[in-house]
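>>> Mind folding the following:
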Amino acid sequence: MAQVASVGLGLRREMLNEFCQSVPSGINFFEVAPENWMTLGGKFGRQFRQLTEQHPFFCHGLSLSIGSPAPLDTDFVHRIKHFLDMHGIEIYSEHLSYCSGSGHLYDLMPIPFTDDAVIHVAKRIKQVEAILERPFILENVSFYAAPASQMSELEFVNAVLSEADCQLLLDVNNIYVNSINHQYDALSFLQAMPTERIAYLHIAGHYQEAADLMVDTHGSDVITPVWQLLQQCYAHHGVFPTLLERDFNIPKTEILLQEINQIHAYQAAALSQQERRA
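Just a heads-up that it's a prediction; the model follows:
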């Protein structure tokens, strides 16, 4: 995806009535988890179709379980493809994690940072790409334990991206959360991500459980250190489409727009700085 200044918002069902009437100009695209929308019919289904016909959409999956030891659920991937095709959505991303084994775990679990896991995940990514007929975009995730690790998170993420030759959804908040929980330098991690693989960005709020424990909730405002990391991301990697995630404690649209407009301002400042250097 070419570098571009645009800002998106995660779409929730409770937003449908408002946005089917009018979408604020500051919202350039929407993101949805296909699992939450692909079975909708009736009024919700009609409203969703209206929005996908009028606005750009990205899909960010929840239950593909790309790192699972269980066989890939190809029937599910085909259903995702049908949903993407039906709504003309080309962007599909998922988490570098797993959520199933002998059954569904209902949470995003950390993949062991091992060479075997790199090969396993990359093979499954290529399977998914072949079915979807779209590039696979992989998100760096927040995690709270690293069982049986043979390498660092940074080494693992880069190894999977290289082995699978896939794109990256760079989640700035997840870098910050992990940097606190696992005691590493967030900026160094950010700068070590491969610019050429970045498709788009996520930014969100989180919950501070303790001074050394952050929980990735998407349920609060973005805090100053995360805003600063986003600015540093634009300065180092360039400007990419950026999605504001807000899944809980969702305020009114005019409040969300304050953060959306903050992202626009940071993008404009970064582009202006690039022009001055050129």
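>>> C-alpha from now on. contacts and neighbour counts both.
Noted.
>>> List the buried residues for stretch 179-186?
Neighbour counts using 16 or more other C-alpha atoms under 10 Å place 179, 181-182, 186 of stretch 179-186 among the buried residues.
>>> In helices only, show me these.
Counted as lying in helices by DSSP state H, out of the buried residues of stretch 179-186, are 179, 181, 186.
>>> Format the residues you listed as JSON lines; extra columns: distance to Asp216.
Shown next, in JSON lines, are those (distance: C-alpha to C-alpha, whole Å):
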{"residue": "Ser179", "distance to Asp216": "12"}
{"residue": "Asn181", "distance to Asp216": "11"}
{"residue": "Ala186", "distance to Asp216": "15"}
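>>> And the helices in the stretch 1-150 of the chain?
16-21, 42-54, 74-87, 115-132 (DSSP state H, counting those that start in this stretch).
>>> Now do the last one: which elements does it pack against?
Looking back up the chat, that one is helix 115-132. Contact here means 3 or more C-alpha pairs under 8 Å, 6 or more residues apart in numbering; DSSP states H and E; on that basis helix 115-132 packs against helix 74-87, helix 153-164.
>>> Any chance of a markdown table for the ones you listed, columns distance to Ile119?
Formatted as a markdown table, the helices and strands packed on helix 115-132 follow (distance: least, C-alpha to C-alpha, whole Å):
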| stretch | distance to Ile119 |
| --- | --- |
| helix 74-87 | 19 |
| helix 153-164 | 7 |
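>>> Just say which of those helices is most tucked in.
helix 153-164 (a mean of 19; mean count of other C-alpha atoms under 10 Å).
>>> helix or strand right after it?
Sequence order places strand 167-171 as the next helix or strand after helix 153-164, per DSSP states H and E.
>>> ok now that following strand, how far from the chain's centre?
7 Å (C-alpha atoms, centre = their mean, to the nearest Å).
>>> Between helix 153-164 and that strand, find me the angle.
If you take axes from the mean of the first three to the mean of the last three C-alpha atoms, to 10 degrees, strand 167-171 sits at 160 degrees to helix 153-164.
>>> any residues touching strand 167-171, and which ones?
93, 135-141, 161, 197-203 (C-alpha atoms under 8 Å, 6 or more residues apart in numbering).
>>> if I pick His55, what's in contact with it?
Under the criterion of C-alpha under 8 Å, 6+ apart, the neighbours of His55 are 28-30.
>>> before we move on, what about Val32?
Residues near Val32 by C-alpha under 8 Å, 6+ apart: 10-12, 57-61.
>>> Which single one of those is nearest to Met193?
His60 (19.8 Å; C-alpha to C-alpha).
>>> Remind me what the lengthiest helix in the chain packs against, helices and strands.
Using DSSP H to define each element, the chain has its longest helix at helix 253-277. Judged by 3+ C-alpha pairs under 8 Å, 6+ apart, helix 253-277 is in contact with strand 7-10, helix 224-237, strand 242-245.
>>> Out of these, which one sits most buried?
Comparing these by mean count of other C-alpha under 10 Å gives strand 242-245 as most buried, with a mean of 25.
>>> which helices and strands does it pack with?
strand 7-10, strand 198-204, helix 253-277.
>>> Let's compare: structure for the following, please.
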Amino acid sequence: MPVHGVGLGLRRSLLGALAQTPEPVADFLEVAPENWIGLGGRLARQFAAVSERYPLICHGLSLNLGGLAPLDTRLLRDLRAFLDANQVQVYSEHLSACGDHGQLYDLLPVPFTEANVRRIAERIAQVQDALGRPLIIENVSAYLTLPGEMSEPAFVAAVLDEADCHLLLDVNNVYVNSVNLGGDAAPYISAMPSKRIAYLHMAGHFDAEPDLKIDSHGAPIIDPVWALLEHTYQCHGVRPTLLERDFNMPPLEELQRELQQIRHYQQAAAIQVRA
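Below is the predicted model of the structure:
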């Protein structure tokens, strides 16, 4: 990874505050290209100013890796142009489906089957050829499971191996799925192949019911997810870790406190390794 430390997901509402801080608040920013491709005027100028202060990585929203429709070649061309123009080498996407011949604007689970392992690995290879960059895939949150012959950890690991790609390990998604679908989050984290983990996501979620968590990215991170981050570092070592916040945006100072909490866990894990 060309970035390290603690990152923050860039949202338009943060542009002004990030431009005004005397020092950078994070080590890198993560950008969803679909939210910025083709923009002009004031937003484009603000984006350019922020990109001069922070290293950028990109995280896609609509590639539809797990879908059945052909990959969107126009989107891939636009993505390649955006990544090249902003000199971004890191691009990640979700291990999910988000449509067929239309965009559903949601991330849907796929059946955990050997056939899907091979099919999705082939689509990953197409994406990497089109973008001229390696692709990092993210485990996703879900609210149901489709018929299949593998567990989610085994499926994710198999896709990583078949495609020879890396993982964006979303710690909150593992926790959300452990509640929604059953299972234990800690063994899931432990089962991930260390050599494949490129970076991590941390976020908050919405408690719809005691046994239903919605991956909203609209609330502070809760203690069990912090504990799972600590477990992740213990299992796999410190990785670049990014804070996502999409809704109910607090003042930047509140986000900085969560960024500092991530940094605290990173420093504690590094001290344990040296000891």
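>>> quick one on the thing from earlier: biggest separation within the contacts of strand 167-171 of structure 1, which pair?
Maximum distance among the contacts of strand 167-171 of structure 1 (C-alpha to C-alpha): 21.7 Å, for Pro135 and Ile203.
>>> Between the two, tell me which one has more neighbours.
Neighbours were counted for Pro135 of structure 1 and for Ile203 using other C-alpha atoms under 10 Å; Ile203 has more, 22 against 19.
>>> which residues touch that one?
By C-alpha under 8 Å, 6+ apart, the contact set of Ile203 of structure 1 is 171-173, 222, 226, 230, 242-245.
>>> could you measure Glu36 of structure 2 against Leu181 of structure 2, distance?
One correction, residue 36 of structure 2 is Trp, not Glu. Here Trp36 of structure 2 is placed at a distance of 34 Å from Leu181 of structure 2 (C-alpha to C-alpha, to the nearest Å).
>>> re the thing from before, could you dump the helices and strands packed on helix 253-277 of structure 1 to JSON lines with distance to Pro147 of structure 1?
Shown next, in JSON lines, are those (distance: least, C-alpha to C-alpha, whole Å):
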{"stretch": "strand 7-10", "distance to Pro147 of structure 1": "31"}
{"stretch": "helix 224-237", "distance to Pro147 of structure 1": "27"}
{"stretch": "strand 242-245", "distance to Pro147 of structure 1": "28"}
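>>> Just tell me which of the ones you listed ends up closest to Gln273 of structure 1.
Closest to Gln273 of structure 1 of those is helix 224-237 (C-alpha to C-alpha; 8.3 Å).
>>> Packing partners of the closest one?
helix 172-181, helix 186-191, helix 253-277.
>>> how big is the angle separating that helix from strand 167-171?
Going by the same axes, to 10 degrees, helix 224-237 of structure 1 makes 150 degrees with strand 167-171.
>>> how close does helix 224-237 of structure 1 sit to structure 2?
Once fitted to structure 2, helix 224-237 of structure 1 is off its aligned match by 0.5 Å on average (mean C-alpha distance after the TM-score superposition for structure 1).
>>> Give me the contacts around that helix.
Contacts of helix 224-237 of structure 1 with the rest of the structure, by C-alpha under 8 Å, 6+ apart, involve 172-173, 176, 186-187, 190-191, 195, 203, 240, 266-267, 270.
>>> thinking again about what came up before, which of the contacts of His55 of structure 1 fall within strands?
Among the contacts of His55 of structure 1, the ones falling in strands (DSSP state E) are 29-30.
>>> follow-up on the earlier one: widest-spaced pair of the contacts of Val32 of structure 1?
Spatial extent of the contacts of Val32 of structure 1 (C-alpha to C-alpha) is set by the pair Arg12 and Gly61 at 14.3 Å.
>>> Next one: Ile198 of structure 1 from Arg49 of structure 1, what distance?
Noted for Ile198 of structure 1: a distance of 28 Å to Arg49 of structure 1, by C-alpha to C-alpha.
>>> Could you check which of the two is surrounded by more residues?
Set Ile198 of structure 1 next to Arg49 and count neighbours by other C-alpha under 10 Å: Ile198 wins out with 23 against 15.
>>> give me the number of residues near the nearest residue to that one once chain neighbours are set aside?
Nearest residue to Ile198 of structure 1 in three dimensions, chain neighbours excluded: Leu168, at 4.6 Å (C-alpha to C-alpha, 6 or more residues apart in numbering). Neighbour count for Leu168 of structure 1, taken as other C-alpha under 10 Å: 25.
>>> Same question for Pro22 of structure 2.
Counted by other C-alpha under 10 Å, the residues lying close to Pro22 of structure 2 total 7.
>>> again, but for Gln273 of structure 1
12.
>>> Leu96 of structure 1 too?
Neighbour count for Leu96 of structure 1, taken as other C-alpha under 10 Å: 22.
>>> distance of it from Pro112 of structure 1?
11 Å.
>>> same deal with Ala122 of structure 1?
14 Å.
>>> just Pro225 of structure 1 next, same as before
Remark: distance between Pro225 of structure 1 and Pro112 of structure 1 (C-alpha to C-alpha) = 28 Å.
>>> so which of the helices and strands packed on strand 242-245 of structure 1 gets nearest Ile131 of structure 1?
When these are compared by C-alpha to C-alpha, strand 198-204 sits nearest Ile131 of structure 1, at 19.8 Å.
>>> mean shift between that closest one and structure 2?
Taking mean C-alpha distance after the TM-score superposition for structure 1, the mean distance separating strand 198-204 of structure 1 from the aligned residues in structure 2 is 0.4 Å.
>>> What range does that strand cover in structure 2?
Under TM-score structural alignment, the match for strand 198-204 of structure 1 in structure 2 covers residues 197-203.
>>> Give me the buried positions along the matching stretch.
197-203.
>>> Quick check: chain neighbours aside, which residue is closest to Ile91 of structure 1?
Once flanking residues are discounted, Ile91 of structure 1 sits nearest to Phe58: 4.9 Å by C-alpha to C-alpha, 6+ apart.
>>> State the number of residues packed around that neighbour.
24.
>>> check contacts around it.
Here Phe58 of structure 1 is in contact with 29-32, 89-92 (C-alpha under 8 Å, 6+ apart).
>>> between those, which is closest to Met1 of structure 1?
Among the contacts of Phe58 of structure 1, and counting by C-alpha to C-alpha, the member closest to Met1 of structure 1 is Ile91, at 9.5 Å.
>>> Having no further points to raise, I will conclude here.
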